[in-house]
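Q: only geometry, no sequence info:
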């Protein structure tokens, strides 16, 4: 047995030394680095002495032995897997294996941008759902000083640890809230299509706020649910300076959280943990930045979702050029498992209204009413009492000066990139933001 975790709170660059914390039953082991999609290590360290250390408090720093590794200075930026290899055991490593204990994610960000776009990996969301040690923000919740707390410095967090998520029938064997479920499909598709993307953990981006300003576009996909005030402020400053924000996900910027002293903290109601410090309840609701909100959409957490079909705006749009709209509408499982929508008067979906957080000039490209089909149904979060518009999944964008802010409005967008219509719309958006290598 070998388990490990990495430093996710600081930006890691080629040539840096980064911390890897290991507990193992093996007397000796080796650390290796594998590139995303690679079957051979790009770096292999010396034999190290192993030590078995108990699991810690799921809300605190586990303080396992640190075995720092020096990142090769010539290593390209990107997503890597840190792998611990037991030298006196029979462990075999397969890079595609989900939940392999001896694995952790490492994002290496180049010193000088290799792309016009930075992809933000949602480490805070991985951490929130990570039950290593017996608790997460969703399982056996732990409370301290009025906040629900999860530890940052422990195994898991997207890969290399347990997950308490139910089986997703649309992707059996590929649990939600992991890197493999949403982010790996998006990054692999982007690479295949020739879109260069630098990467960083959102937890590390908070530590180095000036990094975002070196790029022209910020990209996030899948399930980027937990945002700190620092993340929000830096993103708003980025947009004000002309930076594009492209969201190919859903339930984005929902919980307002903080990472402090190795703890992920969210003010949730202990009696009713779906209620708490939500961005839309503040004076800076998420839709004022990203155009859409989960409170106008919904979630379907059961085994199967009700079929949901998108309808596109009748007068078209440049972002829809070349998109087979009829084929897109046939994707009845694209919406989910959580979706963001917009408020509108019934019968007038192309005219966003009713909510104070609607950004000026929001263009609704498509929407899909969330119709229930028992036994499947959509869960709807509470919202302002005066809003009467139907719940929906929305695809929309708006502009802030020269900045393009696009929102695909569904977590499962990355899982449908193989579909020609979704592929074309995604490429249209990336091309409009001029995403390319430098």
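A: That came in fine, so what should we check first? Computed from a prediction, not measured in an experiment: that's the story for all the values here. Residues are numbered from 1 along each chain as shown.
Q: going forward, measure contacts and count neighbours with C-alpha atoms only.
A: OK.
Q: how far away is residue 113 from residue 291?
A: 28 Å (CA to CA, to the nearest Å).
Q: Settle it for me: which of these two has more neighbours?
A: Neighbour count, other CA atoms under 10 Å: between residue 113 and residue 291, residue 291 has more, with 30 against 18.
Q: Isn't that one up against residue 407?
A: Yes. Shown here, residue 291 and residue 407 form a contact pair, counting by CA atoms under 8 Å, at 7.0 Å.
Q: Look up the residues that both of the two are in contact with.
A: 396, 397 (CA atoms under 8 Å, 6 or more residues apart in numbering).
Q: what sits against the closest residue to residue 6 other than its chain neighbours?
A: Nearest in space to residue 6, with sequence neighbours left out and distances taken as CA to CA, 6 or more residues apart in numbering, is residue 20 at 4.6 Å. Applying CA under 8 Å, 6+ apart to residue 20 gives the contacts 4, 5, 6, 7, 66, 67, 68, 69.
Q: What residues does the fourth one make contact with?
A: Contacts for residue 7 (CA under 8 Å, 6+ apart) come out as 18, 19, 20, 153.
Q: distance of it from residue 69?
A: In terms of CA to CA, residue 7 sits 11 Å off from residue 69.
Q: which residues of the chain fall in helices?
A: Using DSSP state H, the helices of the chain run over residues 123-128, 183-192, 202-207, 229-240, 287-290, 325-329, 420-432.
Q: what number of residues lie near residue 50?
A: Neighbours of residue 50 using other CA under 10 Å come to 20.
Q: Strands along the stretch 51-200 of the chain, start to end?
A: All strands of the stretch 51-200 of the chain, identified by DSSP state E, counting those that start in this stretch, fall at 69-70, 78-86, 103-108, 117-121, 143-144, 147-151, 198-201.
Q: Between these, which one is closest to residue 257.
A: Shortest distance between residue 257 and the strands of the stretch 51-200 of the chain, using CA to CA, is found for strand 147-151: 9.6 Å.
Q: ok, second structure coming up, stack it against the first:
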């Protein structure tokens, strides 16, 4: 008789499978009656039974704040908080006037997309300055006063939340934060890539001041990498209406996971960096979106999870590409600055090496993920199926060579024969999709899966548009949905979930 791990056994019981039916022996402390066990709803599943509503009004798009007039904007004091902890919001309003802050949890909610959990009283708002960039690093860090402090109630469900700032005359902007659940270990921990969100943030995009890790402005107001920042701060709003670049990819993953009743909780890349998220407590870690900027501590944590027989699923592409350093703010508050010099001439050089591409410091992303970034896709291209007989594609009806339209776009990953491969008990190429890069080069995208010697799985979609195929109207594809469910069911040990709505492509 074989013996299964406690974490897998709990997932099997939650899915309604008995150990006796498997011929398995449960770990100590888990009873087996020999009968099917009814699956209990997870906290996220219970949360989604509540009535929802759209979190971002669409009927009046002309009232979104912009970085030229900065009608209303704000930022949060933390990227994630747990129940019982507090978070501050810092808001600027121009001209002087009244405003409110509403907090919304993003999820499925029967298709509504969000639920409003709290609304502030009215406050008096005033303009706040754009501070000068640090002359050495290019960092723009605001020191606006605290506008509202919220203690996170004990009954708030883990998730991605948005604070929406709305002025009395109807202008609006927002900023994201995550509520963690440090008290229980969900089957899947979803990591939201806040380091990458901040790397792309060029607030304020006013043709004069804004800087990201990619661009700044020339004297003529043209975007240029020559004046980009080497360090960026969380102590500032996200540009424009406050919705980070690429957040929609994460939101698609969140909606699909919650629509399909997976037992999930949420954390950020900084939680992985700091150790607040212990990936070994979960059956699998899902990196939901574009997760490009990784610290040494993040990578060590992910590798530790794999060594402990855990599983990783990268739903995006171009993951763990840039090596970063996470620093404290000037006043000592931890984890408020992301540093990436993108040059061996790194003024913050330390024992972990310069903040350049991981592959340039001898640790290519392929060694952990199985594939690695190979280009920006010109348009939307089909995903070409390989290994159709593999369990990953079970129930999809695909055959080798089938083309699933529009799945390969944005950025893509592929196998690099010159880069080291991970230690694997099995490795399978699940797609081989020829594409042309934005710059005219011919490349091949690969979706990839390998099994680790310790018994885990590491999946890489190899495209930034995988989550669109899970959730986006017009791009949603039932074959990608079923294959993703096959993967997560194998990782968590649960029976196949039933979605609330049929797939439409």
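A: Happy to help now that I have it. The structure displayed is predicted, hence computed values, not measured ones.
Q: how about the strands of the stretch 51-200 of the first structure in TSV, adding mean neighbour count and distance to residue 360 of the first structure?
A: Formatted as TSV, the strands of the stretch 51-200 of the first structure follow (neighbours: other CA atoms under 10 Å; distance: least, CA to CA, whole Å):
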stretch	mean neighbour count	distance to residue 360 of the first structure
strand 69-70	16	48
strand 78-86	23	35
strand 103-108	25	35
strand 117-121	25	25
strand 143-144	14	39
strand 147-151	26	35
strand 198-201	26	30
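Q: and the contacts of residue 20 of the first structure, which are buried?
A: When neighbours are counted using 16 or more other CA atoms under 10 Å, the contacts of residue 20 of the first structure contain these buried positions: 4, 5, 6, 7, 67, 69.
Q: Export those residues as CSV, with columns for distance to residue 250 of the first structure.
A: CSV is the format used below for those (distance: CA to CA, whole Å):
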residue, distance to residue 250 of the first structure
4, 30
5, 27
6, 27
7, 27
67, 37
69, 35
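Q: quick one on the thing from earlier: can I get the strands of the stretch 51-200 of the first structure in a markdown table with distance to residue 35 of the first structure?
A: Formatted as a markdown table, these follow (distance: least, CA to CA, whole Å):
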| stretch | distance to residue 35 of the first structure |
| --- | --- |
| strand 69-70 | 15 |
| strand 78-86 | 5 |
| strand 103-108 | 10 |
| strand 117-121 | 16 |
| strand 143-144 | 37 |
| strand 147-151 | 27 |
| strand 198-201 | 13 |
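Q: Report the aligned residue range of the first structure for stretch 315-322 of the second structure.
A: Here stretch 315-322 of the second structure aligns to the first structure at residues 248-255, judged by TM-score structural alignment.
Q: Kindly state which residue of the first structure is aligned to residue 160 of the second structure.
A: In the first structure, residue 160 of the second structure lands on residue 79 (TM-score structural alignment).
Q: which residues touch the spatially most central residue of the second structure?
A: With distances taken as CA atoms, centre = their mean, the residue of the second structure nearest its centroid is residue 192 (2.8 Å). Counting by CA under 8 Å, 6+ apart, residue 192 of the second structure makes contact with 250, 266, 267, 268, 269, 287, 288, 289, 291.
Q: Residue 218 of the first structure now?
A: Per CA under 8 Å, 6+ apart, neighbours of residue 218 of the first structure: 117, 118, 119, 120, 212, 243, 244, 245, 246.
Q: What is the neighbour count of the aligned residue in the second structure for residue 420 of the first structure?
A: By TM-score structural alignment, residue 420 of the first structure lines up with residue 478 in the second structure. Using other CA under 10 Å as the criterion, residue 478 of the second structure is surrounded by 17 other residues.
Q: I'd like the distance between residue 478 of the second structure and residue 249 of the second structure.
A: Following CA to CA, the distance that separates residue 478 of the second structure from residue 249 of the second structure is 18 Å.
Q: What of residue 124 of the second structure?
A: Relative to residue 249 of the second structure, and taking CA to CA, residue 124 of the second structure is found at 35 Å.
Q: quick one: which of the two has more around it?
A: Neighbour comparison, residue 124 of the second structure and residue 249: the larger count goes to residue 249, with 21 against 14 (by other CA under 10 Å).
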